[in-house]
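Engineer: How does the following fold in three dimensions:
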Amino acid sequence: MPLTFLSAEHDAQSSPTDGPLPHGQPDHWRRPYRPGPWRVGGAAITLLLAAYLLLSAMIIAMAGPPSGASATAICAALAIAFALRLLRMGIWVSPRGLRRVGLVRTQTLRWREVEAVRTVQQPVKWLGLPRSVQGQALEVLPRRGEPLRPLVTDHSADFLKRADAFERAADVLEAWAAEHRTEGAGRRGEGSRRR
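Structural biologist: The predicted structure follows:
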């Protein structure tokens, strides 16, 4: 079973104009970078904890009351859901728009709703913890409303100590935004000329 949320379906070196991948659908959401070792390691530890919880639930079910086994199994299921969501976090793109997947919330913007995608120097959270350090963040500016909270930074779980990978991912995301915003503007111009 392919785990598409673990692999970068779009090579960070390629341009957004490259054709669809042979194993991917043309309108499929892609994360244009690989999850970093910190994110994968955190998910692996969480899944290991879930395995111990499931084993404990089985032992409790054989030896004790079923309510204790049920509670332990529910904790294991929550740990598995947390690990999978942790692996999905990040910025995803498709020809339709840009999606920011957080731990509990997902925001999707169509390309026509995006004003700009750019890299800015600002204080960023170190591995998502309250501690802030000076770094770079990928900022998504919508045409209306507040900018999206940066999820992709050079100190996030995907790019900590991987500055080159952050720069490649930022370049690819900015290229996707530039290309698809101009395509949307061209289509809007053609529609207004037909009227």
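Engineer: okay, CA-based contacts and neighbour counts for the rest of this
Structural biologist: OK.
Engineer: now the helices for this structure?
Structural biologist: If DSSP state H is used as the criterion, the helices of the chain fall at 37-63, 66-88, 163-194.
Engineer: and the gap between the closest residue to residue 177 other than its chain neighbours and residue 191?
Structural biologist: Of all residues beyond its chain neighbours, the one nearest residue 177 is residue 117 (6.4 Å), with distances taken as C-alpha to C-alpha, 6 or more residues apart in numbering. For residue 117, the distance to residue 191 (C-alpha to C-alpha, to the nearest Å) stands at 25 Å.
Engineer: between those two, which one's more packed in?
Structural biologist: The residue with more neighbours, out of residue 117 and residue 191 and counting by other C-alpha atoms under 10 Å, is residue 117; that gives 19 against 10.
Engineer: before we go on, could you also do this sequence so I can check it against the first one:
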Amino acid sequence: MADNWVRPYQPGSGRWLVIAWEAFALAMLSWATVRQFDLIGHGVRVVACLLAAVWVVGAWRILQLGVYVSADGVLIRGLLRSRVMTWREIASVRLHRATHRLGPWQIESGATVLLDRLDGATVNTELWEKGVDFHSRPTLFRAVYQEIRTRHRTAAEPT
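Structural biologist: Predicted coordinates:
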């Protein structure tokens, strides 16, 4: 598989807001843990270092989240795992309009890009029209979707 993965979009500034929120939440967790267990000295340092390490790893993964493409396939980096698929494994690239039902109301949550595999499985790309990367940039979302479709179509053409 290729080593030249390219993310066909620049991440949104909302990622930094998420990272800052996580830092605040982990600081509050650290404070609550120290208070709850009456930690002092080394205990405070251990809790602080452990949660700081969790934050650093989490922040790095948040910055790396996304869909990357190459001539060989697509790489989907999620928060906990990454997945690589060759273009030959993908039957189609499509948009899915997600809606949620709340009693008698339908609440639309925007479009997501899905990959339909040849084996019948569907893979979520984590590209979401209302997400932190595309919320204020809907034309970029469509452009990224078209880029992925074009790369898939080009890879499927016989040479």
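Engineer: ok so, going back, of the helices of the first structure, which is nearest residue 103 of the first structure?
Structural biologist: Counting by C-alpha to C-alpha, residue 103 of the first structure lies closest to helix 66-88 out of these; the figure is 6.2 Å.
Engineer: Give me the range in the second structure that that closest one lines up against.
Structural biologist: With TM-score structural alignment applied, helix 66-88 of the first structure matches the range 42-64 in the second structure.
Engineer: now swap in stretch 106-113 of the first structure and tell me
Structural biologist: The aligned range for stretch 106-113 of the first structure is 82-89, by TM-score structural alignment.
Engineer: What residues sit buried inside the matching stretch?
Structural biologist: 85, 86, 87 (16 or more other C-alpha atoms under 10 Å).
Engineer: what about residue 81 of the first structure, how many residues close to it?
Structural biologist: Neighbour tally, residue 81 of the first structure, other C-alpha under 10 Å: 14.
Engineer: Which residue, other than its chain neighbours, is closest to the residue minimising distance to the centre of the first structure?
Structural biologist: Ranked by distance to the mean C-alpha position of the first structure (C-alpha atoms, centre = their mean), the top residue is residue 90 at 1.8 Å. Spatial nearest neighbour of residue 90 of the first structure, excluding adjacent residues (C-alpha to C-alpha, 6+ apart): residue 101 at 5.3 Å.
Engineer: same deal with residue 59 of the second structure?
Structural biologist: That would be residue 19: by C-alpha to C-alpha, 6+ apart, it lies 5.8 Å from residue 59 of the second structure.
Engineer: same deal with residue 84 of the first structure?
Structural biologist: Closest to residue 84 of the first structure by C-alpha to C-alpha, 6+ apart is residue 43, at 7.2 Å.
Engineer: Count the residues that sit near that neighbour.
Structural biologist: 20.
Engineer: Tell me the counterpart of it in the second structure.
Structural biologist: Residue 43 of the first structure maps onto residue 19 in the second structure, with residues paired by TM-score structural alignment.
Engineer: how much space between that match and residue 8 of the second structure?
Structural biologist: Distance from residue 19 of the second structure to residue 8 of the second structure, by C-alpha to C-alpha: 22 Å.
Engineer: What are the contacting residues of stretch 91-100 of the second structure?
Structural biologist: Residues external to stretch 91-100 of the second structure that are found in contact with it (C-alpha atoms under 8 Å, 6 or more residues apart in numbering): 106-118, 148-149, 152.
Engineer: ditto for stretch 62-77 of the first structure
Structural biologist: 49, 50, 51, 53, 54, 56, 57, 58, 59, 60, 61.
Engineer: go with 6 Å
Structural biologist: 50, 53, 54, 57, 60, 61 (C-alpha atoms under 6 Å, 6 or more residues apart in numbering).
Engineer: Now do the buried residues in it.
Structural biologist: 69, 70, 72, 73, 74, 75, 76, 77.
Engineer: do the same with stretch 17-32 of the second structure
Structural biologist: Quick answer for stretch 17-32 of the second structure (16+ other C-alpha under 10 Å): 19, 22, 23, 26, 27, 30.
Engineer: and these as JSON lines, adding distance to residue 70 of the second structure?
Structural biologist: Listed next are these as JSON lines, based on distance: C-alpha to C-alpha, whole Å:
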{"residue": "19", "distance to residue 70 of the second structure": "28"}
{"residue": "22", "distance to residue 70 of the second structure": "31"}
{"residue": "23", "distance to residue 70 of the second structure": "33"}
{"residue": "26", "distance to residue 70 of the second structure": "36"}
{"residue": "27", "distance to residue 70 of the second structure": "39"}
{"residue": "30", "distance to residue 70 of the second structure": "41"}
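Engineer: Identify, from the residues you listed, the entry nearest to residue 142 of the second structure.
Structural biologist: Looking across the buried residues of stretch 17-32 of the second structure and measuring by C-alpha to C-alpha, the closest to residue 142 of the second structure is residue 19, at 25.7 Å.
Engineer: Thanks again, I'm all set now.
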